[in-house]
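Engineer: based on what follows, work out the 3D shape:
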Amino acid sequence: MEDMQQVYTQAVAAHESGEVAEAIELYGKILAQFPDADVVLYNQGLALFDSERYAEAVAVFTRAVEVRQDDADTWYNLGLALKQEQQYSEAVDAYKQALALQPEDRDVLFNLANCCRENGDREEAAVYYARLLKLEPDHISALNNFAYLCHLRHDNAQAEQLYLRLLELQPDHPGTRHMLAALTGKFTDTPENAYVRDLFDQYSDSFEQSLMGKLEYRVPELLFDLVRRTQVAQEKNLKQPEQLSEQPYAHCLDLGCGTGLAGKLFSPYCQQLSGVDLSGKMLAHAAEKGVYDRIVVDDVVHFLCEDEQQYDLLVAADMLIYLADLEPLLRAAFQRTAPGGLFVFSTEHGEKNQWQVRQTGRFAHQYEYVVEVAQRHGWQLVTSEEADLRREEDAWIRGDLFVLTRKGVS
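Structural biologist: A predicted model of the protein is given here:
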């Protein structure tokens, strides 16, 4: 029989040197003989978490808290693993157990507040953000998250106070001036790239679940259906006019592609598919879908200006809502589109001005403004429709869908 103390020493050494797979195996040898060894369970849970084997980490940490219920760190790490599995309700319970043991732990409070928010309990999230900020008034991330939470709850006075405090501490904090302007209804321009990138990096892991579940997001499907019907109308001699012809597009560019929801729909009809987005973390999820031939981390307008490819289909699903003035995008997109190519995109519907910033920080665009700017830069409107884009506060967000074409010769 092996000396288990020696095995444990080897396991810890492997873990500390980054040989995580070996550490997991060695911890397992010990647990096969001593299944209630709480320290070994804890360490194996950490190693599994480091290996992104989150479901297994949940199982091991669950066993560890059964063995020893008075260890706050184990409850906390169980919460982290559950959060990675998007089991937010269970994560909240684990963090509460940790908080009962360590009532002033800043990390526990912050993660608990975040999970309450993700779980849809904004009131409870507000309680824990407030507790954390009482202990640590200058906690930047808590100020930012709590400000936006108050913003969403229409507690405008507190949201404004928190935004202003955040700007005192960090005058160049990405997006804070933009969100403050959105809150107060003051004019604001397109936000800095850092704000959009950080926003989507933060929500990349839960992005699809939130959109498709809670918000009933349908923009990619709506755009795909509109393109399908546009092509059917153009191809008079199709044997099956209800279907797209096989791979009718030589090269499609998915602008602001995110996790690849639109790309997944359009890829079967494109010989090549490229995607560009500011958020590297969103693109990591897009890459997992295996539908893109090329993925680029970049600002879309900068990419369009620097790229040398020509595309016969450009898609922008829910991307223009992060832009104020659309002229730079429509001008650059025209240069990258082959004659006869299409640009299909969505906007949130605005009733006044050329564009307006909503309290959410997203932009709405007036229909006439979009058409006028498009035509000024050489586009011809093929078709457009109004549609329900997603749910927000138990109501549908109305939007406009556009299909533009580039006429003329190159």
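
Engineer: only C-alpha atoms from now on, for both contacts and neighbour counts.
Structural biologist: OK.

Engineer: immediately after whichever strand or helix holds F61, which helix or strand?
Structural biologist: Per DSSP states H and E: F61 is located in helix 54-67. Per DSSP H and E, the first helix or strand lying C-terminal to helix 54-67 is helix 72-84.

Engineer: here is the second sequence; please produce its structure so I can put it next to the first one:
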Amino acid sequence: MSQAKTFDPNLAKLHAIEADIAAGKLQQAATSLNALNAATPADPRIYLAAAMLARAANNPKQEIASLQHAVAISPSWPPGHLELAKVYSRLARHDDAVATANRAVELVPKDLTVLEVAVAVAHAAGDTLTGRRHLQAAFALKPTDTRITKALGICLIALGDYRDAEAHWRNALVQDPDDWFVLGWLGACLIGLDRKEEAVEVLQRAIALSPGNPTLTFYLAVARGETPLTQPREMTQDLFDGYANRFDKHLVGELKYRVPKRVAEMIRDGSSGLHTSVLDLGCGTGLLGVYLGPISGAFVGVDVSAKMLEKAVPHGVYTELRQADLLDELRRISPESFEYIAANDVFIYVGDLSEIIPAAFHVLRHGGAMIFSCETADSAEGALVLRSSKRYAHSRESIEILCRDAGFSSCSFEMIDLRFDGGDVPIAGFIAVAHKA
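Structural biologist: Next up is the predicted model:
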């Protein structure tokens, strides 16, 4: 992908400029770049270096402009498109990122480096179909690459293409029959195909190779028709780390997610001029903070995903953000520290609340309230059920009992459609408000 020349007078100068940028000598780098650009304005590499300088100066607008110029003067040069796609993705301009990465692939369809970036960009955008296309192209070029093989298999399962996924994982198993990772994903695939007896056998083999693995144990319970009490932390953390860059747009825009806004209204209605303190469990990217705004007391957000917390920082409303397991954090906090505890669409990934609700009770001040949402389990499903979406649903009766046993004086419910899966399928749920007298 580099421009091969018998003699390249700019190469050494560009390396020197990059070294200056790395050393923080930004003004010196800028002076050298201006001189180089005046002498050879048609060299697109100058604008890649200019983009590097802009990023070091924390100037994303100029970074994009420099890369756009590189693409404009050399539209058939793949690195310009590739670097621009990376920047678009980093800045959450996902549609632009995918389109730009696709253009790079069109220019060099058999370049694994380009395909790898295109896959990463598609993944960040939540564009699984595009990701599959690029992964299939990469797999065709290098079918023995285990990273590509595993990524494609996971992608197929994410799309619900279980039949192709099964064939893919079984082929991967031929290469290494004792790969617990491959066996685990094959087991998950067989669960998706409702061939649970086969899944049990495969997952037992996987656990024998990776004893105590919490994710394998979780899927084995599902294959046996059991309801695991909770999801492993690793599963939740991986899910939301990968979701961070597109979380707000996807959840609020596409899924019409309304819970944080409603919970913010409840806190505002119950507080005098927002003179209160809030613990936001599973705060994610900080949507509750966006809707509630600054408050006079402590506003602490807790989440297992560091990448989600990074997105919450710019809102500037949280007094502290902590990466931690929710139950562990509740146990660390001093008793009677907060007037409100919120947990918006968090317990659908937690499952068993028999320890979290009592722990939250101790953290609440007298007169405070715990406000949280759950998907509604109907009478046929029981108190707690793990649905095929890998989300838990709770019955109102079970929540009321847990709150009463923990010491809450009352527990009221507001029925609400939590979100719309697929854009138009409402997911029934409720917001529970448990008061501490």
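
Engineer: quick one: TM-score?
Structural biologist: Put the two chains on top of each other and the TM-score (TM-score structural alignment, normalised by the length of structure 1) is 0.75; 390 aligned residues with a C-alpha RMSD of 4.3 Å.

Engineer: list the buried residues in the helix holding F61 of structure 1.
Structural biologist: Neighbour counts over helix 54-67 of structure 1 (16 or more other C-alpha atoms under 10 Å) mark 54, 57-58, 60-65 as buried.

Engineer: and for stretch 119-139 of structure 1?
Structural biologist: Burial within stretch 119-139 of structure 1, assessed by neighbour count using 16+ other C-alpha under 10 Å, is assigned to 119, 122, 125-126, 128-133, 139.

Engineer: cool, stretch 61-70 of structure 2 as well?
Structural biologist: With burial defined by 16+ other C-alpha under 10 Å, the residues of stretch 61-70 of structure 2 counted as buried are 62-70.

Engineer: same check on stretch 187-202 of structure 2?
Structural biologist: Buried residues in stretch 187-202 of structure 2, counted by 16+ other C-alpha under 10 Å: 187-192, 196, 199-200, 202.

Engineer: and the furthest pair within these?
Structural biologist: Using C-alpha to C-alpha, the buried residues of stretch 187-202 of structure 2 span at most 13.6 Å, a distance reached by G192 and V202.

Engineer: pull the distance from stretch 285-304 of structure 2 to the chain's centre.
Structural biologist: Distance of stretch 285-304 of structure 2 from the chain centroid (C-alpha atoms, centre = their mean, to the nearest Å) equals 19 Å.

Engineer: go on, stretch 264-284 of structure 1?
Structural biologist: Using C-alpha atoms, centre = their mean, the offset of stretch 264-284 of structure 1 from its chain centre is 14 Å.

Engineer: measure that stretch end to end?
Structural biologist: Start and end residues of stretch 264-284 of structure 1 are separated by 14 Å (C-alpha to C-alpha, to the nearest Å).

Engineer: now do stretch 52-61 of structure 2
Structural biologist: One end of stretch 52-61 of structure 2 sits 12 Å from the other (C-alpha to C-alpha).

Engineer: how far is it from where the chain is centred?
Structural biologist: Stretch 52-61 of structure 2 has its C-alpha centroid displaced from the chain centroid by 25 Å (C-alpha atoms, centre = their mean).

Engineer: what residue of structure 1 matches up with A206 of structure 2?
Structural biologist: The equivalent of A206 of structure 2 in structure 1 is L166 (alignment by TM-score structural alignment).

Engineer: host element of its match?
Structural biologist: Applying DSSP H and E, one finds L166 of structure 1 within helix 156-169.

Engineer: helices and strands around that helix, which ones?
Structural biologist: helix 140-152, helix 176-184 (3 or more C-alpha pairs under 8 Å, 6 or more residues apart in numbering; DSSP states H and E).

Engineer: got the angle between that helix and helix 140-152?
Structural biologist: Interaxial angle, helix 156-169 of structure 1 versus helix 140-152 (axes from the mean of the first three to the mean of the last three C-alpha atoms, to 10 degrees): 150 degrees.

Engineer: where exactly do the strands run in the stretch 1-150 of structure 1?
Structural biologist: Remark: no strands are assigned in the stretch 1-150 of structure 1 by DSSP state E, counting those that start in this stretch.

Engineer: so which residues of it form helices?
Structural biologist: Using DSSP state H, counting those that start in this stretch, the helices of the stretch 1-150 of structure 1 run over 4-16, 20-33, 38-50, 54-67, 72-84, 88-101, 106-118, 122-135, 140-152.
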